[in-house]
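Colleague: got a sequence here, can you model it:
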Amino acid sequence: MELHREAPDDFWEVEALMDLCFAPGRTALSSYRLRDGVPPALDLCLVARGSAGEVAGAIRFWPVRVGAAPAMLLGPVAVHPTRQGEGLGAFLIQSGLDRADAAGVPRVLLVGDAPYYGRFGFTKLDGVEMPPPTNPDRVLGCWDWDGIKGPVEQHLS
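Modeller: Next up, the predicted model:
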């Protein structure tokens, strides 16, 4: 498995993987409103390729703000159906978080299942509001969220 930073040439292969894993209607999800017109944080986005060069998995991060506080929105994370169950998703998440930490990212949030993401240090964020109709119990964050509350908004850097 080869893991590398997502490059502009990877874009369409990663998009095809995301469509395969989440269906083309994925862009209708509320979290995509935070991504519209905002480029991903390519220094943090990763692509895993198999031995034949195929895209086996990918993770993306997007800059957002909660009030005046900058954060990174993690997701989506996608693993090709033929590679699921190998731990690749966990490897991508941990590798992405390691890169974000090394880059000085103060906080990360996502919309997901607390039992799965808890092993990476994510906990429920009270008072942090994703665009509706997001279930507030699925808004999770890790690192420095003390005193940060309010709606999550796009961050155009």
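Colleague: from here on, contacts and neighbour counts on C-alpha atoms
Modeller: Will do.
Colleague: is residue 10 in a helix, a strand, or coil?
Modeller: helix (DSSP: H, G, I helix; E, B strand; the rest coil).
Colleague: also this sequence, please, to line up against the first:
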Amino acid sequence: MKNNSKSEPEIRLERSDDAPKIDNLHSETFGPGRYTKSAFRYREKREHLINISFVLVHQDQIIGSVRYWEILVNNAPALLLGPIVIHPDHRGRGYGVRLIDYSINKCNEANHNIIILVGDLSYYYKVGFKRMLGKEIIFAGPVNNDRVLYREIKTNIIEDSSKIIIKRYPD
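Modeller: Here you go, the predicted structure:
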């Protein structure tokens, strides 16, 4: 069913045939610099979890995407959120927050507990993320610790630890 121009975008599960469109959106939005970010080390040569990754579709066009990747936090299974992307023509309308909030609810339904991301607290606090204040953070590569954010859904692994070790999920 086609949306008219005034309709709201719809969120749906990402499909494997969406990958080229999402990759183009990442390229247009973030450029080649995205490969130099420390968070990319966790995604490099790995597949994201397509069963909890979502797209935002408007008039049959993908205008947004959020993906999740398996990681370990203090040896417990966790998720790395990102990248989250909204096409520049559709920013400032709350679509990113809507997409993240929807995806977090689906992560909860799938019994995931810890979600980590690297980003600005001023944006991500809207969907429940916090800084790891007073924690020693071990991350794959240089990172500003104030930008390493988390959300725990069911346990307190991060809350109860003074040292946080974030690792790639084993191959």
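Colleague: now the aligned residue in the second structure for residue 55 of the first structure: which helix or strand?
Modeller: Structural correspondence for residue 55 of the first structure with respect to the second structure (TM-score structural alignment): residue 62. Per DSSP states H and E, residue 62 of the second structure falls inside strand 61-73.
Colleague: could you point out which element follows that strand?
Modeller: Downstream of strand 61-73 of the second structure (by DSSP H and E), the next one is strand 76-86.
Colleague: now do that next one: which elements does it pack against?
Modeller: Counting contacts by 3 or more C-alpha pairs under 8 Å, 6 or more residues apart in numbering; DSSP states H and E, strand 76-86 of the second structure is packed against helix 19-30, strand 61-73, helix 95-109, strand 114-118.
Colleague: now the match of residue 55 of the first structure: closest residue in space that isn't a chain neighbour?
Modeller: Computed as C-alpha to C-alpha, 6 or more residues apart in numbering, the closest residue to residue 62 of the second structure that is not its neighbour in sequence is residue 56, at 5.8 Å.
Colleague: same question, residue 108 of the first structure
Modeller: The nearest residue in space to residue 108 of the first structure (C-alpha to C-alpha, 6+ apart) is residue 72, at 4.8 Å.
Colleague: so what does that neighbour match up with in the second structure?
Modeller: Match for residue 72 of the first structure (TM-score structural alignment): residue 79.
Colleague: do residue 83 of the first structure as well
Modeller: So residue 83 of the first structure corresponds to residue 90, using TM-score structural alignment.
Colleague: so that match is in contact with residue 61, correct?
Modeller: No. Counting by C-alpha atoms under 8 Å, residue 90 of the second structure does not reach residue 61; the two are 11.7 Å apart.
Colleague: these two - which one has more neighbours?
Modeller: For residue 90 of the second structure and residue 61, the more surrounded residue by other C-alpha atoms under 10 Å is residue 90, and the numbers stand at 14 against 11.
Colleague: and that one, how far from residue 156 of the second structure?
Modeller: Residue 90 of the second structure sits 36 Å away from residue 156 of the second structure, going by C-alpha to C-alpha, to the nearest Å.
Colleague: what of residue 80 of the second structure?
Modeller: 17 Å.
Colleague: the two: who's more crowded?
Modeller: residue 80 (24 against 12).
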